[in-house]
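A.B. asks: Quick one: sequence and predicted model below, then my questions.
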Amino acid sequence: MKTEREKMTDGEIYMTGDAHLMKDKSRARTLAARYNGTTEEEGDLRRSLLKELLGSCDDEIFIKPPFKCDYGYNIFVGKKFFANFDCVMLDAAPIYIGDNCLMGPKTCVYAVNHPMTAAERATGAAKGKAVHIGDNVWFGGNCVVLPGVTIGDNVVVGAGSVVVHDLPDNCLAVGNPARVVRYIDQEERNEFSYILDLD
């Protein structure tokens, strides 16, 4: 028989008040609080805490405190990740983030959903849905990504957008709900190549 953690991570209905999950949440909040209390001069300690908290990340990760998450172990971050102030990740289900991603202030990624009926919500039941974010994605400030969403590579999400549906590669999406307003052409993708030496 599956544990509540296994049900949660597998995208099945689980009970949020499970004692083991509450212990996992307490661990994550303790590590996040320690991280949020560090200074930029404590880079080694910051990296160490993030490696202990998250499912995976590289040494070039940079998150401006405060950062909050539910469990931490369901967050898998690619190379050179940057998140600005007040990033929140509710990682009941896995959150996969590709390489070179930037998150503006107050970006929130939610990989958990609650029942629509009050009676079901009162039981403490929830269901996780994994979020996938591709490489080279940039979120403006105050963006929200909802459960089960997949965002392609090279996507720009405008400030204040709420992403409720999948987004394809190479697009600019804005609004609530976020909609593709145009595609980012090769010329735009090459605009900064001379600065970044991407030839």
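C.D. replies: That came in fine, so what should we check first? Residues are numbered from 1 along each chain as shown.
A.B. asks: From now on I want contacts and neighbour counts done on CA atoms only, so please keep to that.
C.D. replies: Will do.
A.B. asks: Packing partners of the lengthiest helix in the chain?
C.D. replies: Criterion DSSP state H: the longest helix present in the chain is helix 19-36. If contacts are counted by 3 or more CA pairs under 8 Å, 6 or more residues apart in numbering; DSSP states H and E, helix 19-36 sits against helix 4-9, helix 43-53, strand 67-69.
A.B. asks: Next up, a structure to set beside the first:
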Amino acid sequence: MVDSITDFSVQIAADKALVAKKQACQQLVYQFNQTRPDQGKERKQLLKQLFAQYSNTHIEPPLRCDLGTNVYFGKGGFVNYGLIILDIATVTIGDYVLIGPNVQLCAASHPELREQRMAPTACGEPISIGNQAWIGAGSIVLAGVNIGENCIIGAGSVVTKDVPANHVAVGNPCRVLRPIHQTELDELNSHQN
């Protein structure tokens, strides 16, 4: 038995250790989602218990995630309503990342072989979102995807492949639309200072 979910990519979904970790996560998620709007301090404490790394990213409830212990949040970001994180693999979200409502970060998957799906077996690949990226409303980011820093992902996109830093990408499947020019980056950075 492996102690950490991140030590392997294939896991029997009914494994007792995995089920226990998921139940502990669900308890914290439930408590977070039941907080009142004036309970910001309590929300932050629950998120610090839930995630592997968390400092001061603002997250609006409701939130859903599988384990929490594989999620790493940078500082200063904003997450709107309805974020879903399937984190059987590591999900890393950089500093000052903006995430629109109803975004799904799906680091979990299922194997292609029928025998493994019947087991049941779960697998996953890490997701990484770079600093100052913006993920538009209703977007889905799939397992194994890296989104570079300063990227803008258009609303409703399904991100199946990596997006290089400093690009706008949109669509289903998500495709790079254009680079973000240095003058645009300078303007964005001037608003944050």
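C.D. replies: Received, thanks. These numbers were taken from a predicted model, which means no experiment stands behind them.
A.B. asks: Just send the helices and strands packed on helix 19-36 of the first structure back as a markdown table, with mean neighbour count and distance to residue 175 of the first structure too.
C.D. replies: Compiled in a markdown table, these are given as follows (neighbours: other CA atoms under 10 Å; distance: least, CA to CA, whole Å):
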| stretch | mean neighbour count | distance to residue 175 of the first structure |
| --- | --- | --- |
| helix 4-9 | 19 | 30 |
| helix 43-53 | 17 | 31 |
| strand 67-69 | 21 | 24 |
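A.B. asks: Turn those into TSV, columns for distance to residue 141 of the first structure.
C.D. replies: What follows is these, written out as TSV (distance: least, CA to CA, whole Å):
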stretch	distance to residue 141 of the first structure
helix 4-9	28
helix 43-53	22
strand 67-69	14
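A.B. asks: so which of the ones you listed comes closest to residue 145 of the first structure?
C.D. replies: strand 67-69 (14.1 Å; CA to CA).
A.B. asks: quick one: residue 65 of the first structure and residue 86 touch, right?
C.D. replies: Yes: under the criterion of CA atoms under 8 Å, residue 65 of the first structure makes contact with residue 86 at 6.6 Å.
A.B. asks: Identify the residues contacting residue 80 of the first structure.
C.D. replies: Counting by CA atoms under 8 Å, 6 or more residues apart in numbering, residue 80 of the first structure touches 58, 59, 60, 61, 62, 99, 100, 101.
A.B. asks: Now restrict those to buried residues only.
C.D. replies: 58, 61, 62, 99, 100, 101 (16 or more other CA atoms under 10 Å).
A.B. asks: Filter the residues you listed down to the ones in strands?
C.D. replies: Applying DSSP state E to those, the entries found in strands are residue 62.
A.B. asks: of all the buried ones among the contacts of residue 80 of the first structure, which comes closest to residue 148 of the first structure?
C.D. replies: Closest to residue 148 of the first structure, out of all of those and judged by CA to CA, is residue 101, at 18.5 Å.
A.B. asks: Tell me the counterpart of that closest one in the second structure.
C.D. replies: Alignment note: residue 101 of the first structure maps to residue 97 in the second structure; criterion TM-score structural alignment.
A.B. asks: Quick one: residues contacting its match.
C.D. replies: 74, 76, 77, 78, 129, 130, 131, 132, 133, 134, 135.
A.B. asks: now with 7 Å?
C.D. replies: Residues near residue 97 of the second structure by CA atoms under 7 Å, 6 or more residues apart in numbering: 77, 78, 131, 132, 133, 134.
A.B. asks: Pick out the most distant pair among the residues you listed.
C.D. replies: Pairwise distances across those (CA to CA) peak at 12.1 Å, for the pair 78 and 131.
A.B. asks: So those two - more neighbours on which side?
C.D. replies: Using other CA atoms under 10 Å as the criterion, residue 78 of the second structure and residue 131 rank with residue 131 on top: 21 against 17.
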